[in-house]
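Trainee: pasting the structure only:
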């Protein structure tokens, strides 16, 4: 698959017998930032979940290649070990498991190595400072009682600690105020500086893109990528919306 970190070929996906994605093709190179824009309900989150291997999403045709390996049939845990990361639109609450212990377990599973508690806490505190998170959140149950903004920060905290080679951020800016978007954006920039990973940012808004250098922009309508271009596509959507792309499929 050459220099591409991720290659998606003719990906067709069903959810409960209904076809949601129709022959999607996508390539992402190492260190690149890609944006997937489109109206609500058009299949953007389906693509993110399928890339991570969520078993609810059934691949009926096509292939997913990551780091030169066909991972179409690989389970979620193996994809995560290889360096795939997905932040969720609506992060789950996990009573009885602290944010700190959850992240430490995830890091150890990814690396296959035990991490000394002192070293882990030191790295965690540094990452929390970037996100302006109160250190006490580390010892609270994962997302339980967190505000929407704190849940999104907790997702980016996981991103900083896990250092994936490809991070898929699904509606990370959804429901955030301007200050929270700035903080989350700072966390994403810190991730890029720290490990130079690639990004696929899935959104129907563009607030979170203002401080990022975008390599490619993709427009998805009704389960198909109907247009791919550079960062100027973001400006076009801000100005004109998705109307003409929706009409082209009508």
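Mentor: Good, I have the coordinates. What you see is a predicted model; the values in this text were computed from it and never measured.
Trainee: hey, let's count contacts and neighbours off CA atoms from now on
Mentor: Fine.
Trainee: which elements pack onto the lengthiest helix in the chain?
Mentor: Of all the segments of type helix in the chain, defined by DSSP state H, the longest one is helix 178-195. Under the contact definition 3 or more Cα pairs under 8 Å, 6 or more residues apart in numbering; DSSP states H and E, helix 178-195 sits against helix 117-130, helix 148-162.
Trainee: dropping in the other structure now:
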């Protein structure tokens, strides 16, 4: 059985309403059990890649293909991709008044699995997952992200991943603006959820998160292209020299 989860071949993407090309030929392979980190300066296309993978209608694929679980997903809707096992953790999660965390997760789990989640068994499941993630049970009865601190919102995102059990989790700058304690929450959650059958694609500006998560691969996304790939040493290089050295190295792109 193939270990490959995601293959991106020569992916080019533009903004649908103004035809501005943002991704200019992305190639990437992600296998089960791997953590890939994508770093790069603002405007390079990192979030565009995340949204394109999830099927955001704002972005139009003009070339290339996205293969997920041996299926080309270019034309699939967002909910279809989610049901296949794709998950996107937002940089700024939405607040939803009147919907509790437990209600939201039970509805999401039902939508993903096509199986009605019974209230009592699901409550046992969510309590078990919250205990594993060192979360207070009161979170389940609070309105989704309403009044949550940055760290609490990130705990909730990790809880969603744990409940929905996606094959590939995409974290779009989930560490942006967080203090060290909140970054540790994200890292510990990823480390607990990670296994040989899933994978993570983590998008970040900084390598602070990487002090607690050890990636298998680090990629630098610059001007719509992955210009350099390596291991954790590449993130250390960025931490020491910033992006100017790489910008100068690939100035012609």
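Mentor: The structure has been received and is ready for your questions. None of the values given here were measured: they were computed from a predicted structure.
Trainee: before we move on, the earlier item: how about the helices and strands packed on helix 178-195 of the first structure, which one is nearest residue 71 of the first structure?
Mentor: helix 148-162 (19.9 Å; Cα to Cα).
Trainee: what's the next secondary structure element after the closest one?
Mentor: Beyond helix 148-162 of the first structure in the direction of the C-terminus, DSSP states H and E gives the next helix or strand as strand 166-170.
Trainee: how close does that next one sit to the second structure?
Mentor: If you overlay the two and look at strand 166-170 of the first structure, the average distance to its match in the second structure is 0.6 Å (mean Cα distance after the TM-score superposition for the first structure).
Trainee: show me what that strand is packed up against.
Mentor: Going by 3+ Cα pairs under 8 Å, 6+ apart, strand 166-170 of the first structure lies up against helix 44-52, strand 84-87, strand 198-203.
Trainee: and the first one with strand 198-203, angle?
Mentor: When you say that, I think you mean helix 44-52 of the first structure. In terms of direction (axes from the mean of the first three to the mean of the last three Cα atoms, to 10 degrees), helix 44-52 of the first structure departs from strand 198-203 by 150 degrees.
Trainee: let's have the helices and strands packed on strand 166-170 of the first structure in TSV, adding mean neighbour count and distance to residue 108 of the first structure.
Mentor: Shown next, in TSV, are these (neighbours: other Cα atoms under 10 Å; distance: least, Cα to Cα, whole Å):
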stretch	mean neighbour count	distance to residue 108 of the first structure
helix 44-52	22	19
strand 84-87	22	15
strand 198-203	24	22
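Trainee: just name the most buried of the helices and strands packed on helix 178-195 of the first structure.
Mentor: Comparing these by mean neighbour count (mean count of other Cα atoms under 10 Å), helix 148-162 comes out on top with a mean of 23.
Trainee: quick test: name the residue nearest the centre of the first structure.
Mentor: Closest to where the C-alpha atoms of the first structure average out (Cα atoms, centre = their mean) is residue 168, at 1.8 Å.
Trainee: residue in the second structure paired with that residue?
Mentor: Residue 168 of the first structure maps onto residue 170 of the second structure when the alignment is built from TM-score structural alignment.
Trainee: wait, that match touches residue 51, no?
Mentor: No. Applying Cα atoms under 8 Å as the test, residue 170 of the second structure and residue 51 come out as separate, 9.5 Å apart.
Trainee: residue 200 is in contact with the residue nearest to the centre of the first structure, correct?
Mentor: Yes. Counting by Cα under 8 Å, residue 200 is a contact partner of residue 168 of the first structure at 4.7 Å.
Trainee: if I look at the residue nearest to the centre of the first structure, how far off is residue 83 of the first structure?
Mentor: When Cα to Cα, to the nearest Å is applied, the distance between residue 168 of the first structure and residue 83 of the first structure equals 11 Å.
Trainee: equivalent analysis for residue 99 of the first structure, please.
Mentor: 20 Å.
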